[in-house]
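Asks: sequence first, predicted coordinates after that:
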Amino acid sequence: METNQILDEIRDINLSYLLLAKQMLRDDRVSAVYRLGINQDLADILDNLSSAQLIKMAASNMLLCRFRFDDRLIAEMLTSDNREQAVIKSHAAILMAGKPAEAIA
C-alpha cells in the first residue's frame, strides 16, 4: 500500500469517526461519552466543531480513534466464541468503563 493511499484511508476513517461521534453526541450525549470513551471536555469540542473544522481535523495523518483497551483479558473476552456472549460482553464493557477517559493534552 502506498503512503498516499494509507493517508487517504486514515482520512476516511477519521471523517467517519468524527461524523459518527457528532451524531451520537446529538442523539444521546451521556451514552455517547460512555461509548466513545471520551471526557466531557472532548465531547464539548467535538460537538462544537464546524464542518470545515471537522474536515480539517479528519485530514490529520494519524488515526483519531483508537482501541479503548490495552488489556489482553478484555481483547480475549471480546473475541471469544462462548455461549454466554451477553455476559462476557457486559463484563468487558464494565472493565472498559472503569478505565478513565484520557484528558486532553
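Replies: Perfect, I can see it now. Numbers count the residues shown, from 1 in each chain.

Asks: from here on, contacts and neighbour counts on C-alpha atoms
Replies: Will do.

Asks: in contact with residue 95, which residues?
Replies: residue 74 (C-alpha atoms under 8 Å, 6 or more residues apart in numbering).

Asks: what's the longest helix in this protein?
Replies: helix 3-27 (DSSP state H).

Asks: tell me what it is packed against?
Replies: Here helix 3-27 touches helix 29-36, helix 40-47, helix 51-58, going by 3 or more C-alpha pairs under 8 Å, 6 or more residues apart in numbering; DSSP states H and E.

Asks: hold the first one in mind and look at this next one:
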Amino acid sequence: MKKIHAESNSSTTKRIRPALTPEARQNQLISLAIDLVEKRLIEGTASSQETTHFLKLASTKAHLEEQILEKQKDLIEAKTKSLQSTERIEELYKEAMSAFRRYSGSGESDEV
C-alpha cells in the first residue's frame, strides 16, 4: 500500500522551531504579527488601525516617550544600586562596631 504525502505550501507557511519559554513564544508571535502587517502594508491591504499604529511609532512624541522611559529605567537601576550600597555600608559599620567592642574588652556580645 502506497502512502500519500500531503504537500505543504512552503511559500505561505514557514516552520518555526518550538519556543522553549513563554517569553520566546510571545516574541515569535509578535514577530509573525509584524511580518503579516508588513506584508499588508506593502500590498496596500493594511487596515487603518495597522497603518496608524506604525505612524505613531514613527512620531517625534513616541521617540521622546521612549527616551524618557529609558532614562526612568536607568534612574531606577541607579536607585537600586544606591540602596544596595547603603545596606552594605550599614552592615560594614555594624561589623566594625562589634569588632571595636570585642577589642576594647567591653564584652564578647555581638549586640548592636
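Replies: Great, that's in hand. Please read these numbers as outputs of a predicted model, since none were measured by experiment.

Asks: TM between them?
Replies: Superposed pair, TM-score by TM-score structural alignment, normalised by the length of the first structure: 0.30. Supporting alignment: 42 aligned residues with a C-alpha RMSD of 3.0 Å.

Asks: out of the helices and strands packed on helix 3-27 of the first structure, the one nearest residue 10 of the first structure is which?
Replies: Proximity of those to residue 10 of the first structure was assessed by C-alpha to C-alpha; the nearest stretch is helix 51-58, lying at 8.1 Å.

Asks: okay, buried residues for that closest one please.
Replies: Residues of helix 51-58 of the first structure classed as buried: 54-55, 57-58 (neighbour count, 16 or more other C-alpha atoms under 10 Å).

Asks: how about the residues you listed in CSV, adding distance to residue 31 of the first structure?
Replies: Shown next, in CSV, are these (distance: C-alpha to C-alpha, whole Å):
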residue, distance to residue 31 of the first structure
54, 21
55, 24
57, 23
58, 23
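
Asks: which of these lies closest to residue 21 of the first structure?
Replies: residue 54 (11.0 Å).

Asks: quick one, what contacts that closest one?
Replies: Shown in contact with residue 54 of the first structure (C-alpha under 8 Å, 6+ apart): 15, 18.

Asks: now swap in the one 4 residues further on and tell me
Replies: For residue 58 of the first structure, the contacting residues are 11-12, 14-15, 18, 64, by C-alpha under 8 Å, 6+ apart.

Asks: hang on, the earlier thing: and of the helices and strands packed on helix 3-27 of the first structure, who's closest to residue 92 of the first structure?
Replies: That would be helix 29-36 among those, by C-alpha to C-alpha, at 12.6 Å.
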